[in-house]
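# 3D model of this:
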Amino acid sequence: MFLYNLVIYLYGIVIKFAAINKLKARQWVKGRENWRERLTKKIGELNSQDVLWVHCSSYGEFEQGRPLIEAIKKKYPKYKIVLTFFSPSGYEAFKEWNGAEVICYLPLDTKRNAEDFIHITQPKVSIFIKYEFWLNFLFELKKQKIPTYLISAVFKPHHPFFKWYGGIFRRSLATFDKLFIQDDASGKLLDKINITNYEVCGDTRFDRVLEVKENFVEMPFIKEFCGDKKILVAGSTWQGDEELLIEAFKLLNLPDLKLIIVPHNVEEKDIAKLTALIAKNEIEFVLFSQQKQNKNANVLVIDTIGLLSKIYKYASVAYIGGGLNEGIHNCLEPAVYYKPVIFYGNDYHKYNEATDLLALKAAKNISTGNELAAEVLAFLNNKTALLEIEKELQSYFQKKSGTTKKVIAILELS
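The predicted model follows:
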């Protein structure tokens, strides 16, 4: 634990320096100031002995855990939900969500912070979503004999649990009363390290994207922008993705094709870089925030958060960003609308859904702007393939849905 705690301590120092000129780092630090006092006040206002703590790293993990939180609230209304986030991307987007009684940042994972947080909240049950292994918190939960669950986890051979140096992380797996995992492959890996406290249930994200689809509400400004054109929706893009997209869009030069870009980061400086790139290539664009149409504009930039999962409804083809950076983002959001998907790179094996979509011929991976243009054109011009993709994806989502019901049936709540 010494090395782990040292890394955590150094991380806390580094992020404070980063906060000088990085907005997200500044939000991360400020959001944790005086957390004990603020949390004590919020918990006191609950006037309840039945607290259930759910922790999500960021935006995507919250969307993954949301169906379960809502199902728990419906089946076990006595529980008061304390929802924590590690990242500002999640907290800032959902801090006003009415599905939890308390929403706050997770304190830095030190031994004292873990002890104090659990002492203040006194959770009857704790739930972690997908990839969260904060060792001091997990060991303190185990020490306090608080039932703890990991939801929609997936394990891969490159994870530290399966390396020679991963002893402390293997120990953390034993702190969970149950690991709800996505697939049999994860189970086989866990078997090899003598971890048997798991249940194969699938991925709750399927339930979430289906729910979003079922509750879709028309977006007038975007519908008007699209008109009768074919639409390439690029979601969760980073700078490298955007350079590829503009290159491909210019190569395609199709009068009946428009591009909607939904950046991962929507800070003013990031939007300024993107719009400068578009203008440099002599392409007319409009910003969603300005709500002003331009009949000559072929590019729409979404400079706000929270709309992407709905915007994919308007896509003819979807591009998923992140492949040039931290990893491709959620492929299921466009796929639930039966849209073909394109993403960058060969790192897709880390993501079950990306591998699945490639196998179904509903996705393509590319590495250049030329390849991106070619794959977009291939999808747009092959109506037979698009009909087959629709058929395959419909069957795929039918098979993969229902994880939330499986998990809540097994969870030992009272």
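# alpha carbons only for contacts and neighbour counts from here, please
OK.
# how about the strands in the stretch 101-250 of the chain?
Residue ranges of the strands in the stretch 101-250 of the chain, as given by DSSP state E, counting those that start in this stretch, are 102-105, 123-129, 148-153, 178-181, 198-200, 230-237.
# Dump these into TSV; add distance to G321 as well.
Shown next, in TSV, are those (distance: least, Cα to Cα, whole Å):
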stretch	distance to G321
strand 102-105	26
strand 123-129	22
strand 148-153	22
strand 178-181	25
strand 198-200	29
strand 230-237	4
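# Please tabulate those in a markdown table, including the columns mean neighbour count and distance to F216.
As requested, the strands of the stretch 101-250 of the chain are exported to a markdown table (neighbours: other Cα atoms under 10 Å; distance: least, Cα to Cα, whole Å):
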| stretch | mean neighbour count | distance to F216 |
| --- | --- | --- |
| strand 102-105 | 22 | 26 |
| strand 123-129 | 22 | 25 |
| strand 148-153 | 24 | 25 |
| strand 178-181 | 24 | 29 |
| strand 198-200 | 20 | 30 |
| strand 230-237 | 24 | 17 |
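# what sits against the residue nearest the centre of the chain?
Computing the C-alpha centroid of the chain and ranking residues by Cα atoms, centre = their mean puts G60 first, at 1.7 Å. If you count contacts by Cα atoms under 8 Å, 6 or more residues apart in numbering, G60 has them with 90, 330.
# Next, work out how far apart it and I168 are.
Distance from G60 to I168, counting by Cα to Cα, to the nearest Å: 26 Å.
# Equivalent analysis for T148, please.
In this view, T148 and I168 are 18 Å apart by Cα to Cα.
# re the thing from before, wait, which of the strands of the stretch 101-250 of the chain is closest to L332?
Ranking the strands of the stretch 101-250 of the chain by distance to L332, with Cα to Cα as the measure, places strand 230-237 first at 11.7 Å.
# Show me what that closest one is packed up against.
Counting contacts by 3 or more Cα pairs under 8 Å, 6 or more residues apart in numbering; DSSP states H and E, the secondary-structure elements packed against strand 230-237 are strand 257-263, strand 317-320.
# Highest mean neighbour count out of those?
Taking mean count of other Cα atoms under 10 Å as the contact definition, the stretch among those with the greatest mean neighbour count is strand 317-320, which reaches a mean of 27.
# structure for this one too, so we can compare:
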Amino acid sequence: MLLLYNLGVRFYFILIIIASFFNKKAKLWANGRKNTNYRQFSKSAWFHFASLGEYEQGLPVLIAYRERYPHTKIIITFFSPSGFEIRKNTSYADAVYYLPLDTASNARKFIDAIDPAIAVFTKYEYWYHFFSELHDREIPLYIISGIFRSDQVFFKWYGGLHRKMLGFVTRFFVQDDNSKHLLQSIGISYVSVSGDTRFDRVWANAQNPKSFPAISEFIQGKKTFIGGSTWPEDEPLLAKLAVDHPDWKFIFAPHEIKEEKIHRLIELLPPNSSIRYSQLTASEVGSHHSPQTLIIDNIGMLSSLYQYGQIAYIGGGFGVGIHNTLEAAAFGLPVIFGPNYDKFKEAKDLIALQIGFSISYVSELKKTFDFLTEDELRYQSIRKKIGEYIKEHTGATEMIMGYLTSD
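Here you go, the predicted structure:
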């Protein structure tokens, strides 16, 4: 099985190299791993994140660790360019790298260089050679905010190698009881149900969000619908909703801000009804005839943008899965999203509590919007329940740090 794993890793690398000739993200992935000279460290703390979402998820633990051990050097690695390119200059780390390809020689070389005293991986990503090398050197390895499903390879008859990877982990901090029971079913008992560190992250952000005066001026006191991390599959539905409700302001923060994506979104909206954030001027936002729709054409605003809204739509649910619903929920906003949410525990929680809503068609979106706006008492009750849900699920960081600092 290890032979097949090694062949699979190399085959994946070859596919990325081929794709890099015509795909920007693949090119960044490949070039970022070329001729990297790793700085030498001693007894560092290594935090790995698959991408930007996992970085935001694990950031509360990273910050807490930095505060607890201010003299320890922190190394961050990313698998994806969407994490590395945005956070490569973060002040929370002493060095940020792409995770090298998972081979035995790469694992030895990288771990020799950074010399970690501890390794922390967030949510998922299990790499045989890195995990094995850490285990052989008796370096503690922790998985935080982990979540497991019965359909994953670890729990299949052919998942022996992947179960062996799990055996290299010192302790799992998982999001729910189901994950703990699944791990116990394959003989892994070093598991703590800590919850999801994202709750700590979004709660802290909601208490002290960034302020955007231009957004306040654009809204002009009107109720505002925010589409966060929207994809092309989401946007036609939201555009129709905007047409039906000219008394509301709409803010779109697309997942991708390429020019062709922005232009496509603008074309879905009525002529002269939208403006890009980069084009806002004092005269336009203060005008009685200011546009109905604002399109955010930069990265980094969304987590604080929800403070200006009453309802949020979270994109990605018509693709591989929804983006972060908790950022909006932390501000008390009811959240709507597409049908592909089964892999996201928080989305299922929100639906079960009737404070989150999944839609598949524009008619369902309109019906949900009406449900949330026709009864003010009902709307305020939903907002209260959302706030209680977020607050009740904070505390994962404190629990995890209790283990990390005691071992």
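# And the TM-score between these chains?
Scored by TM-score structural alignment, normalised by the length of the second structure, the superposition of the two chains gives a TM-score of 0.94; 401 aligned residues with a Cα RMSD of 1.6 Å.
# export the helices and strands packed on strand 230-237 of the first structure to CSV and tack on distance to I8 of the first structure?
Converted to CSV, those look like this (distance: least, Cα to Cα, whole Å):
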stretch, distance to I8 of the first structure
strand 257-263, 30
strand 317-320, 31
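# ok, Q144 of the first structure - contacts?
With contacts taken as Cα under 8 Å, 6+ apart, Q144 of the first structure has no neighbouring residues.
# Give me the neighbour count for D116 of the first structure.
When neighbours are counted by other Cα atoms under 10 Å, D116 of the first structure registers 14.
# which residue lines up with it in the second structure?
With the correspondence set by TM-score structural alignment, D116 of the first structure lines up against K109 in the second structure.
# Repeat that for E70 of the first structure.
Structural alignment (TM-score structural alignment) places E70 of the first structure against I63 in the second structure.
# Over to Q49 of the first structure?
With TM-score structural alignment as the criterion, Q49 of the first structure lines up with S42 in the second structure.
# hang on, its match in a strand?
No - the assignment for S42 of the second structure, made by DSSP: H, G, I helix; E, B strand; the rest coil, is coil rather than a strand.
# surely it meets P116?
Yes - using Cα atoms under 8 Å, S42 of the second structure is in contact with P116, at 7.1 Å.
# Please tell me how far the residue mapped onto L377 of the second structure from the first structure sits from I366 of the first structure.
In the first structure, the residue equivalent to L377 of the second structure is T384, according to TM-score structural alignment. Using Cα to Cα, T384 of the first structure is found at 22 Å from I366 of the first structure.
# Comparing the two, which residue is more hemmed in?
When neighbours are counted by other Cα under 10 Å, I366 comes out ahead of the other of T384 of the first structure and I366, with 17 against 9.
# for the residue in the second structure that the more buried one lines up against, what are its contacts?
Using TM-score structural alignment as the criterion, the counterpart of I366 of the first structure in the second structure is I359. Applying Cα under 8 Å, 6+ apart, we find I359 of the second structure in contact with 336-339, 365.
# Keep only those that stay in contact in the first structure.
Contacts from the contacts of I359 of the second structure that recur in the first structure, judged by both residues aligned by TM-score structural alignment, their matches' Cα atoms under 8 Å, are 336-339, 365.
# Which among those count as buried?
Buried subset of these (neighbour count, 16 or more other Cα atoms under 10 Å): 336-339, 365.
# export those residues to JSON lines and tack on secondary structure?
JSON lines is the format used below for those (three-state DSSP):
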{"residue": "I336", "secondary structure": "strand"}
{"residue": "F337", "secondary structure": "strand"}
{"residue": "G338", "secondary structure": "coil"}
{"residue": "P339", "secondary structure": "coil"}
{"residue": "L365", "secondary structure": "helix"}
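# which pair in those residues spans the largest distance?
Across those, the two members that end up farthest from each other (Cα to Cα) are P339 and L365, 11.6 Å apart.
# Looking at the strands of the stretch 101-250 of the first structure, which is nearest to K75 of the first structure?
strand 123-129 (14.9 Å).
# got the angle between the closest one and strand 148-153?
An angle of 20 degrees separates the directions of strand 123-129 of the first structure and strand 148-153 when computed by axes from the mean of the first three to the mean of the last three Cα atoms, to 10 degrees.
# T90 is in contact with the match of E70 of the first structure, correct?
No - in this structure I63 of the second structure lies outside contact range of T90 using Cα under 8 Å: 11.5 Å.
# thinking again about what came up before, next one: the match of L377 of the second structure from K391 of the first structure, what distance?
11 Å.
# re earlier: could you check how many residues crowd around the match of E70 of the first structure?
I63 of the second structure is surrounded by 15 other residues when neighbours are defined as other Cα under 10 Å.
# try E284 of the first structure
Residue crowding around E284 of the first structure was assessed by other Cα under 10 Å; the count is 15.
# any idea what it aligns with in the second structure?
Taking TM-score structural alignment as the alignment basis, one finds that E284 of the first structure is matched in the second structure by S273.
# So the residue nearest to that match when sequence neighbours are not counted: helix, strand or coil?
In space, not counting the residues next to it along the chain, S273 of the second structure is nearest to P291; the distance is 4.8 Å by Cα to Cα, 6 or more residues apart in numbering. Taking three-state DSSP as the rule, one finds P291 of the second structure in the coil state.
# So which bit of the first structure is stretch 341-350 of the second structure matched to?
Stretch 341-350 of the second structure corresponds to residues 348-357 of the first structure when matched by TM-score structural alignment.
# Give me the residues contacting the matching stretch.
Residues lying outside stretch 348-357 of the first structure but in contact with it, judged by Cα under 8 Å, 6+ apart, are 156, 328, 331-332, 363.
# Report the buried members of the residues you listed.
Here the buried ones among the contacts of stretch 348-357 of the first structure, as counted with 16+ other Cα under 10 Å, turn out to be 328, 331-332, 363.
# among the residues you listed, which are in helices?
Where those overlap with helices, as defined by DSSP state H, the overlap consists of L332.
# Mind putting the buried ones among the contacts of stretch 348-357 of the first structure into JSON lines with distance to K78 of the first structure?
Conversion of those to JSON lines gives the following (distance: Cα to Cα, whole Å):
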{"residue": "I328", "distance to K78 of the first structure": "38"}
{"residue": "C331", "distance to K78 of the first structure": "35"}
{"residue": "L332", "distance to K78 of the first structure": "33"}
{"residue": "A363", "distance to K78 of the first structure": "43"}
